[in-house]
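Asker: sequence first, predicted coordinates after that:
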Amino acid sequence: LLLYDGIASYTVASDGTVQIERQITTYQENAAGIADDSYLDINTPETLERLRFEQISLFAQKYPRHKLAADEDRDFYDPSQPIMTPKVARSELLNLYRLTFMGERGWVRDYEGYAESLQANIDPDDPSRLNVIDQPMLIGQYRVHAQQTQFRR
């Protein structure tokens, strides 16, 4: 009950150090007032925030002051020109997902599902805006171990 009021549960180790057992958010209902546990565990919004930070940092560091062009127009430009395309953005996000988020950090799963759902398009009303929709599949926390032991003769 304390968890749902914003109080984390904890234990004290034999050496006296305090260890958080579980920490949840106070998010328990969506905007329509319907029970929703999608952001209940603190790990979910914190992991999503970190994914977003890493994505934004990648593009800010690697593609500062680039121009934005359609994929089909890229071949018309001199290769030395700093030009971003939706295909390049998609490729960068897929590499980041597989190598860093899945491999190095173990935060996400289902690369194929992510690749299939990832969208990157130039905004039809703003040619300087790249719209990206990504749907990362987070790895769940190992909180419950359920096991049944059956005696056989």
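Answerer: Structure received.
Asker: all contacts plus neighbour counts: C-alpha atoms, from now on.
Answerer: Fine.
Asker: check for me that S91 belongs to a helix.
Answerer: Yes. S91: assigned to a helix according to DSSP: H, G, I helix; E, B strand; the rest coil.
Asker: the protein: strands as residue ranges?
Answerer: Ranges of strands in the chain, per DSSP state E, are 9-12, 18-22, 67-68, 83-84, 108-109, 119-122, 130-133, 137-138.
Asker: take a look at this one as well, against the first:
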Amino acid sequence: SEEDPARPLNTLELSGIAAPPVAARLSRNEQETMLKNGVTPLEVGPGETVQIVRAVSTYTRNAVGATDISMLDMTTIRTLDYTCKAVKERVDLRFPREKLSARTPAKVRSEVLDVLRNLETLEILEEVTANAEGVIAERDLQDPNRLNIKIPADVVNGLHVLAARVDLLL
């Protein structure tokens, strides 16, 4: 487990799992094939510990069948869940018996933005200021007791791939 929802689980040790024999260990190509198909591969790390290569979900294609990595990483899903929980807790704390008047949407929106800024400070979300205009709190058109909130969430992605070029200098 990881307290920070945006922090990748790469190299996290899974205690209690025995390392497979060397001949049965996955190659890097096999690991990549698994990742592209929504399977989280494991590998053997220092001291024969079993570790997560990269925690992924089975969401690899969208509804029309096109390749879609938007929800591939478990950290994306965990970050969105964490954001929802943080916003709900703040609204529950600040508005436990609130009336829904013409002033309420602006007050709620202000609190939501504060939560998002705090999550940005923690490097869970990013670009909050750039996306602030998209934070909308408005009364529902059909239910007079309901306030709808739209929250654009730009999650902090994990560093999973490092590409480098080495130039020979003579």
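Answerer: Good, I have the coordinates. Worth saying up front: this structure is predicted, and the values here are computed from it rather than measured.
Asker: what's the TM between chain one and chain two?
Answerer: The TM-score (TM-score structural alignment, normalised by the length of the first structure) is 0.80; 138 aligned residues with a C-alpha RMSD of 1.8 Å.
Asker: tell me the counterpart of G140 of the first structure in the second structure.
Answerer: Mapped onto the second structure by TM-score structural alignment, G140 of the first structure lines up with N157.
Asker: quick one: end-to-end distance for stretch 98-106 of the second structure.
Answerer: Start and end residues of stretch 98-106 of the second structure are separated by 13 Å (C-alpha to C-alpha, to the nearest Å).
Asker: show me what counts as buried in it.
Answerer: Neighbour-count burial for stretch 98-106 of the second structure, counted by 16 or more other C-alpha atoms under 10 Å, picks out T104, P105.
Asker: that older thread, so which of the strands of the first structure gets nearest E46 of the first structure?
Answerer: strand 137-138 (11.1 Å; C-alpha to C-alpha).
Asker: mean distance, that closest one to its aligned residues in the second structure?
Answerer: Compared with the second structure after the fit, strand 137-138 of the first structure shows a mean deviation of 0.7 Å (mean C-alpha distance after the TM-score superposition for the first structure).
Asker: any idea how far the match of G140 of the first structure is from A164 of the second structure?
Answerer: Distance of N157 of the second structure to A164 of the second structure, computed by C-alpha to C-alpha: 19 Å.
Asker: what does the helix of greatest length in the second structure correspond to over in the first structure?
Answerer: Counting residues, the longest helix found in the second structure (DSSP state H) is helix 74-94. Residues 42-62 of the first structure are where helix 74-94 of the second structure lands when matched by TM-score structural alignment.
Asker: dump the residue contacts of L35 of the second structure.
Answerer: Shown in contact with L35 of the second structure (C-alpha atoms under 8 Å, 6 or more residues apart in numbering): P41, R54, V56.
Asker: please say which position in the first structure R54 of the second structure maps to.
Answerer: In the first structure, R54 of the second structure lands on R22 (TM-score structural alignment).
Asker: its match contacts T11, doesn't it?
Answerer: No. Using C-alpha atoms under 8 Å, R22 of the first structure is not in contact with T11; the gap is 9.9 Å.
Asker: more neighbours: which of these two?
Answerer: Neighbours per residue (other C-alpha atoms under 10 Å) separate R22 of the first structure from T11, with R22 holding more: 15 against 12.
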